[in-house]
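**Q** after the sequence you'll find the predicted model.
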Amino acid sequence: MSGLPDPEQAAVSNRTFGCVRLVRNKTLAERHAAFFQRGPRTRDHPLPPTSRSWR
């Protein structure tokens, strides 16, 4: 027992964190684009329909 994950646990963790990074990066990209198109008040506007296609 070394405290390290076995290969199967490592694969699950890598897959999970990869998905989390993907969603976070896509969300940040949309917020960044919205900021420069509409200004800093991005929460007052609904997300564009394209953002729903990858959810």
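**A** Alright, I've got the coordinates.

**Q** for the rest of this, base every contact and every neighbour count on C-alpha atoms.
**A** Noted.

**Q** where's P5, which helix or strand?
**A** P5 is part of no helix or strand when elements are defined by DSSP states H and E.

**Q** and what of the one 5 residues further on?
**A** For A10, the host element (DSSP H and E) is helix 7-38.

**Q** give the buried residues for that helix.
**A** E30, R31, A34 (16 or more other CA atoms under 10 Å).

**Q** can you give me the distance of the first one to R38?
**A** In this structure, E30 and R38 are separated by 12 Å, where distance is defined by CA to CA, to the nearest Å.

**Q** check it against this one:
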Amino acid sequence: MLGYAALFFILALIAGILGFGGIASAAAGIAKVLFVVFLILLVVSLVTGFVGAA
């Protein structure tokens, strides 16, 4: 899932450089959402790991 966030981030950078504003903002929005989802899953897995280890 982090790979998808990185892919959309790179797509947003390329589209921004080439001047496609709508595509860049859409790709950046998707990248932000995927990154937040990844962070939430990371925190959940860390908490689960610490609870399971105790």
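**A** Good, I have the coordinates. In this text, all values refer to a predicted model and were calculated from it rather than measured experimentally.

**Q** report the TM-score for the pair.
**A** Once superposed, the chains reach a TM-score of 0.62 (TM-score structural alignment, normalised by the length of structure 2), with 36 aligned residues with a CA RMSD of 0.9 Å.

**Q** counterpart of I23 of structure 2 over in structure 1?
**A** Using TM-score structural alignment, the partner of I23 of structure 2 in structure 1 is Q9.

**Q** what residues are up against F9 of structure 2?
**A** When contacts are counted by CA atoms under 8 Å, 6 or more residues apart in numbering, F9 of structure 2 is found next to A27, A28, A31.

**Q** count the neighbours of Y4 of structure 2 for me.
**A** Counted with other CA atoms under 10 Å, the neighbours of Y4 of structure 2 add up to 13.

**Q** helix or strand: which one has it?
**A** Judged by DSSP H and E, Y4 of structure 2 forms part of helix 2-18.

**Q** mind listing what's buried along that helix?
**A** A5, A6, L7, F8, F9, I10, L11, A12, L13, A15, G16.

**Q** the fifth one and V44 of structure 2: what is the separation?
**A** So the one you mean is F9 of structure 2. Distance from F9 of structure 2 to V44 of structure 2, by CA to CA: 24 Å.

**Q** quick check: angle from the helix holding Y4 of structure 2 to helix 21-53?
**A** Using axes from the mean of the first three to the mean of the last three CA atoms, to 10 degrees, the inter-axis angle of helix 2-18 of structure 2 relative to helix 21-53 is 160 degrees.

**Q** what's F8 of structure 2 in contact with, if anything?
**A** Counting by CA under 8 Å, 6+ apart, F8 of structure 2 makes contact with A27, A28, I30, A31.
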